[in-house]
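Asker: Pasting the sequence and the predicted model now:
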Amino acid sequence: MYQNKTITVISHMLVWLTLMCLPYLLSYGDEQNINRVVAHFWIPLLFSSIIFYINYFVFVDRFLFPKKTLQFIITNTLLIIFFLVLKEYIEDHFFKELSQKRLAITNRAEPPFKMAIYIQLLSYLAPLFFSVALKSTKRWAKTEAERKEAANFKLKQELQHLHYQLQPHFFFNSLNNIYALVDISPDQAKSSIHSLSKLMRYMLYETNVESIPLTKEIDFMKKYIDLMKLRVSDKTVVNYSFPSEETGIRIAPLLFISLIENAFKHGVSASKESIIQINMTCHDHTILFSVENDNFPKKTDDKSGSGIGLPNVEKRLELLYPNKSSFKTFVKDNNFVAQLEIETN
């Protein structure tokens, strides 16, 4: 911020310095009358700078932005008239030679004098309009920055809510699976609790960031799949394929786990054979992830599960990867398929 203010001050000084040097730049090689430069250029320039800064720092904020337009016009009109009169007074009392020449011109031809007043008036209106334009632009930029900051804060809050919503959903589903193992295989249940504690530690302490390496997310999914495989019978086959090499891709955490959860929840039967196929491929910075499982829809009277998994995925993709992701689910040959594509660059 300090650096920006310094640049602004230097920029203003360079602009006014350039304007002061303009008579010499435009008449390079010609002899300049210093009195004429002071009276006809530097003094009006000083008045223009006063009009600019008094509007920029005071009048625009006090009158124009609060919509006191009439007061703004009257104040500036009086200020400009004051400077026009003051300039004439200074010329008449301190630059008599120039004043006498102007008087001779006035007696000989009236229009040039009126034209000079008109030009002076325009020269004072120009910094006025410029100050209004600059101040309005600055105000718009500030308002736009605040709007974007508010939108970004709202986005973060919503994403945080979805993230916290996912954690208990994941935890309760995992506990339900472990509960089913307690009577059947106490040893497996103990091992599952130990594995679950590691997964929860990852969810609680390593996913509160915008993005993580894809390799970490893959490792988390593998551990979760191995945990879920403990509770399914031999009639269920689970196959998965993930990139084995470092891809360099970073991804928002916990985007894929709900699809895997959904496959184990709705793709496994206690009495029938079932297959779960999980596949991930990466090309450049695009991730293709798919889960295919046998389709065993929940019965209408089955109230287990909260049903927030897939809607949570859709909402997070909408917020995190707008126009950079594609998510669809469909049933094909009695198999439920979930396909997710994300561009991470």
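Answerer: Received, thanks.
Asker: When you work out contacts or count neighbours from here on, use the C-alpha atoms and nothing else.
Answerer: Fine.
Asker: Residues contacting stretch 251-268, please?
Answerer: Stretch 251-268 is touched from outside by 207, 209-214, 217, 221, 225, 228, 232, 236, 274-276, 278, 289, 291-298, 309-310, 313, 316, 320, 336, 338, 344, with contacts defined as CA atoms under 8 Å, 6 or more residues apart in numbering.
Asker: residues near the nearest residue in space to L227 that is not next to it in sequence, how many?
Answerer: For L227, ignoring the flanking residues on the chain, the nearest one in space by CA to CA, 6 or more residues apart in numbering is S192 at 6.1 Å. Counted with other CA atoms under 10 Å, residues neighbouring S192 total 24.
Asker: helix or strand for S192, which one?
Answerer: When elements are assigned from DSSP states H and E, S192 belongs to helix 186-205.
Asker: That helix: what's the following helix or strand?
Answerer: Scanning onward from helix 186-205 (DSSP H and E), the first element met is strand 212-213.
Asker: Could you pull out the strands in the stretch 51-200 of the chain for me?
Answerer: Taking DSSP state E, counting those that start in this stretch, the stretch 51-200 of the chain contains no strands at all.
Asker: Ignore what I typed, I meant the stretch 201-345 of the chain.
Answerer: Using DSSP E, counting those that start in this stretch, strands in the stretch 201-345 of the chain cover 212-213, 236-241, 250-251, 274-283, 286-294, 325-332, 335-343.
Asker: Second structure for comparison follows:
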Amino acid sequence: MKLKNNKFNYFETLIIIAFWALLFASPLLFGRYESEIDWGHILNVWVSYLPLLGLFFINRLILLPKLFFKGKKISYFSSTIILILLLAIGIYFTRNRPIQKINPPQRLENTGSPFPRGNNLEKSPFQIQPLKDIPRPIPNYANFIILAVLLVGFDAGLQISMRWAKLEQEKSNLQKENVENQMAFLRNQVSPHFFMNTLNNIHALVDIDSEEAKTSIIKLSSLMRHLLYDSDDHFTSIKKEVKFIQSYIELMRLRFTNKVKIEVDIPSSIPDKSIPPLLFTSLLENAFKHGISYNHPSYIKIVMSFSDNALNFTIENSNHKKEKDTSSGIGIKNTKKRLYLLYGNSYILNISESKEKYVANLNIPL
């Protein structure tokens, strides 16, 4: 986040340097010089920019951070207007001079007197009169006020834009971190739950068949490797996830007799695409936990299919859920939260339940 904020600061600094460089270069770029550059005029223009430069630094370093961004907007605008007027008054008394014209001496008649005759007697040979024919340029103080308003507006707009961009970036980063934290929390809820259930299955198998128990431990090790390493990635290949599902089902088969019907229909041709890991773990756990009974006929049917832009996963099982089982909905609830964080409203999860069966159908985009 600091790196991105530094990029914003560099961008803002670059804009400011470019602005002032262009402003101070404007007399050289747009001036009309026939033979050589009039450095005296250019220096005079640069000196006239110094009040603007002072106003810029006061506005950027004091007025904006201390008043405007502290919520004291009335004080900010009042202080800015007063500062601009004070500088304009100073410019008026120091740099504003009326333009005057010195007329050449009038031709005198040879009368023997050094002074003109008649009405010209009271006039000096050198008449100083205001220039009336040539239009007057904009006074320095008025020109300063115009430039000052534009400069303050530019600086305020730049700082507001940069702060808004930083806030939006920080907001986006916080949302991303929040989603990642929630995702990690939900994954951590799935993994220990799955691990605990599988260990219980192996524990029940130890006294019955030690060789099968050893095989189950090896398979569990493979599954845990997937949980520990592959689940940390944001995406994993569909082939890896299918292999995980098949290994999980094989591990579960060791616990049950042939009376429990487990059907798996997964196509042999699997698209070379990626999906978030462990999307189907809670659905599998829920099916094996509540779909199997030693006293009643039980079955589990798993179907996975693919289209060009979607994956469809359906799991159906006989329903033997206990009435007082309050923990049965935790895994499904976490799955819904995770799907919403990953896909928003782009996924479809339909769950139907009756006394005889429980069906969950999940459709996600690829």
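Answerer: Nice, I can see it. Since the structure is predicted, the reported quantities are computational estimates derived from the model, not experimental observations.
Asker: re the thing from before, now the helix holding S192 of structure 1: which residue numbers in structure 2?
Answerer: Residues 210-229 of structure 2 are the counterpart of helix 186-205 of structure 1, counting by TM-score structural alignment.
Asker: buried stuff in that stretch?
Answerer: Going by neighbour count (16 or more other CA atoms under 10 Å), the buried part of stretch 210-229 of structure 2 is 212-213, 216-217, 219-220, 223-224, 226-227.
Asker: and of those, the nearest to I270 of structure 2?
Answerer: H226 (18.6 Å; CA to CA).
Asker: how far away is the residue nearest to that closest one when sequence neighbours are not counted from D230 of structure 2?
Answerer: In space, and not counting its chain neighbours, H226 of structure 2 is closest to F244: 7.4 Å by CA to CA, 6+ apart. Using CA to CA, to the nearest Å, F244 of structure 2 is found at 11 Å from D230 of structure 2.
Asker: Looking at the two, which one has more neighbours?
Answerer: Neighbours of F244 of structure 2 and D230, each counted by other CA under 10 Å, are more numerous for F244; the result is 22 against 18.
Asker: what separates the more buried one from K219 of structure 2, distance-wise?
Answerer: 10 Å.
Asker: And N59 of structure 2, by the same measure?
Answerer: 69 Å.
Asker: I54 of structure 1 corresponds to which position in structure 2?
Answerer: Match for I54 of structure 1 (TM-score structural alignment): I58.
Asker: Could you give the number of residues near its match?
Answerer: 14.
Asker: Quick check: it vs I84 of structure 2, distance?
Answerer: Using CA to CA, I58 of structure 2 is found at 11 Å from I84 of structure 2.
Asker: got it, and T326 of structure 2?
Answerer: In this view, T326 of structure 2 and I84 of structure 2 are 71 Å apart by CA to CA.
Asker: So for those two, which sits in the more crowded spot?
Answerer: Using other CA under 10 Å as the criterion, T326 of structure 2 and I84 rank with I84 on top: 21 against 8.
Asker: wait, what's in contact with the more buried one?
Answerer: By CA under 8 Å, 6+ apart, the contact list for I84 of structure 2 reads 55, 145, 148.
Asker: For S211 of structure 1, see how far away K67 of structure 1 is.
Answerer: Separation of K67 of structure 1 from S211 of structure 1 (CA to CA) stands at 46 Å.
Asker: now swap in T75 of structure 1 and tell me
Answerer: To S211 of structure 1, T75 of structure 1 is 55 Å away according to CA to CA.
Asker: next one: L199 of structure 1
Answerer: Distance from L199 of structure 1 to S211 of structure 1, by CA to CA: 17 Å.
Asker: Could you do I80 of structure 1 as well?
Answerer: 58 Å.
Asker: Need the counterpart of L134 of structure 1 in structure 2.
Answerer: Correspondence of L134 of structure 1 to structure 2, assessed by TM-score structural alignment: L158.
Asker: neighbours around its match, how many?
Answerer: Residues near L158 of structure 2, counting by other CA under 10 Å: 15.
Asker: In which helix or strand does the nearest residue to it once chain neighbours are set aside reside?
Answerer: Leaving aside its chain neighbours, L158 of structure 2 sits nearest to E12 (7.6 Å; criterion: CA to CA, 6+ apart). Counting by DSSP H and E, the element that carries E12 of structure 2 is helix 2-30.
Asker: Now do the buried residues in that helix.
Answerer: Applying 16+ other CA under 10 Å to helix 2-30 of structure 2 flags 5, 8, 12, 27 as buried.
Asker: Many thanks, we can stop here.
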